[in-house]
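>>> Kindly generate the corresponding structure for this input.
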Amino acid sequence: MGNPVIWHKQTCSTSRWVLGVLRDAGLAPVVRDYIADPPSGTELRDVLARLGLDARGLIRRKGTPFAELGLADPGLSEDALIAAMVAHPILIERPVVLASHGAILCRPKERVFDLFPRAQQVWSQRQGS
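Next up is the predicted model:
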């Protein structure tokens, strides 16, 4: 994987902030509108493994059909939760950044610096000017 990939939603301020930080650091991230181009179940499982999360750790509750779909039920299997995210990609928390050296869910947004420390240096310098 060359350039990092960001699972992005343009209307999300956190996602826009992370994308801006990556670009300001001189990176050329591949922007994936994961709502228009949702991941498959296999891809989602692979990303969850890279993130070190289970499906519940990547489910977004706010502004989604989480409650209506009954996803708070602790008896739901990992497969059922992944199937729900595939069918309703709005359930996937954002932004997710994937790079050759790691992957991270940028919640809070500053977690992007854990994956790209140089981006923090650039960001800090720009904040000071």
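
>>> CA atoms for contacts and neighbours, from now on please.
Will do.

>>> contacting residues for the residue most central in space within the chain?
Central residue of the chain (C-alpha atoms, centre = their mean): residue 96, 1.8 Å from the mean position. Residues in contact with residue 96, defined by C-alpha atoms under 8 Å, 6 or more residues apart in numbering, are 6-8, 103-106.

>>> my guess is residue 24 contacts residue 118, does it?
No. In this structure residue 24 lies outside contact range of residue 118 using C-alpha atoms under 8 Å: 10.4 Å.

>>> I'd like the contacts of residue 96 written out as JSON lines, with neighbour count, secondary structure and distance to residue 58 added.
Output for these, formatted as JSON lines (neighbours: other C-alpha atoms under 10 Å; DSSP: H, G, I helix; E, B strand; the rest coil; distance: C-alpha to C-alpha, whole Å):
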{"residue": "6", "neighbour count": "26", "secondary structure": "strand", "distance to residue 58": "15"}
{"residue": "7", "neighbour count": "23", "secondary structure": "strand", "distance to residue 58": "12"}
{"residue": "8", "neighbour count": "23", "secondary structure": "strand", "distance to residue 58": "14"}
{"residue": "103", "neighbour count": "22", "secondary structure": "strand", "distance to residue 58": "13"}
{"residue": "104", "neighbour count": "23", "secondary structure": "strand", "distance to residue 58": "11"}
{"residue": "105", "neighbour count": "22", "secondary structure": "strand", "distance to residue 58": "8"}
{"residue": "106", "neighbour count": "21", "secondary structure": "coil", "distance to residue 58": "11"}
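
>>> Here is the second sequence; please produce its structure so I can put it next to the first one:
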Amino acid sequence: MPSEFVLYHNNRCSKSRAALEWLQTRGIEAEVVRYLDTPPDLAALHEIFRKLGVASVREMMRTKDDLYKELGLDNPDLGNDALLAAVAAHPALLERPVLVTPEKAAIGHPLENFEALV
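A predicted model of the protein is given here:
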């Protein structure tokens, strides 16, 4: 049976490692997706966006990352579909860590954001 929780994780990120520890100390088993090795497809990104309940895809992107600016993603004329396509093509743009449940999702900045999901 698949886990109720999915953690989009980057092991090189201290915040993401802290999120994994946060889950483990609470006895919460999560499917861990190393999204740089196994990137979510466009449909999965749409679902994460929907579950986050945010107005703009930028809220789930690493907007301070050099790649974001290099790709011209700071252009205010770009809509959510274009931004999701960019994340699908460049998974490093996905903010991390992201915890997803069947109904909702949260970005672990700060980790306390996960409290509403457990």
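
>>> circling back to that earlier point, ok, of the contacts of residue 96 of the first structure, which one's closest to residue 37 of the first structure?
Nearest to residue 37 of the first structure among the contacts of residue 96 of the first structure: residue 7, at 9.6 Å, using C-alpha to C-alpha.

>>> How many residues are close by residue 39 of the first structure?
19 (other C-alpha atoms under 10 Å).

>>> correction: residue 90 of the first structure
Neighbours around residue 90 of the first structure, by other C-alpha under 10 Å: 23.

>>> Look up how far residue 75 of the second structure lies from the aligned residue in the second structure for it.
In the second structure, the residue matched to residue 90 of the first structure (TM-score structural alignment) is residue 92. Using C-alpha to C-alpha, to the nearest Å, we find residue 92 of the second structure at a distance of 19 Å from residue 75 of the second structure.

>>> Same check on residue 44 of the second structure?
Residue 44 of the second structure is 24 Å from residue 75 of the second structure, by C-alpha to C-alpha.

>>> do the same with residue 101 of the second structure
Distance check for residue 101 of the second structure against residue 75 of the second structure: by C-alpha to C-alpha, it reads 31 Å.

>>> who are the neighbours in contact with the aligned residue in the second structure for residue 59 of the first structure?
Superposed on the second structure with TM-score structural alignment, residue 59 of the first structure falls opposite residue 61. For residue 61 of the second structure, the contacting residues are 87, 93-95, by C-alpha under 8 Å, 6+ apart.

>>> wait, which of the residues you listed is closest to residue 67 of the second structure?
Closest to residue 67 of the second structure, out of all of the contacts of residue 61 of the second structure and judged by C-alpha to C-alpha, is residue 93, at 7.5 Å.

>>> Tell me how far the closest one lies from residue 3 of the second structure.
25 Å.

>>> If you count surrounding residues, which of the two has more?
residue 93 (23 against 12).

>>> about what we covered before: more neighbours: which of residue 101 and residue 75 of the second structure?
For residue 101 of the second structure versus residue 75, neighbours defined as other C-alpha under 10 Å are more numerous around residue 101 (17 against 9).

>>> wait, is residue 45 of the second structure part of a helix?
Yes. Residue 45 of the second structure forms part of a helix when assessed by DSSP: H, G, I helix; E, B strand; the rest coil.

>>> returning to what we had before: residue 128 of the first structure versus the residue nearest to the centre of the first structure, what's the distance?
Counting by C-alpha to C-alpha - residue 96 of the first structure and residue 128 of the first structure are separated by 27 Å.
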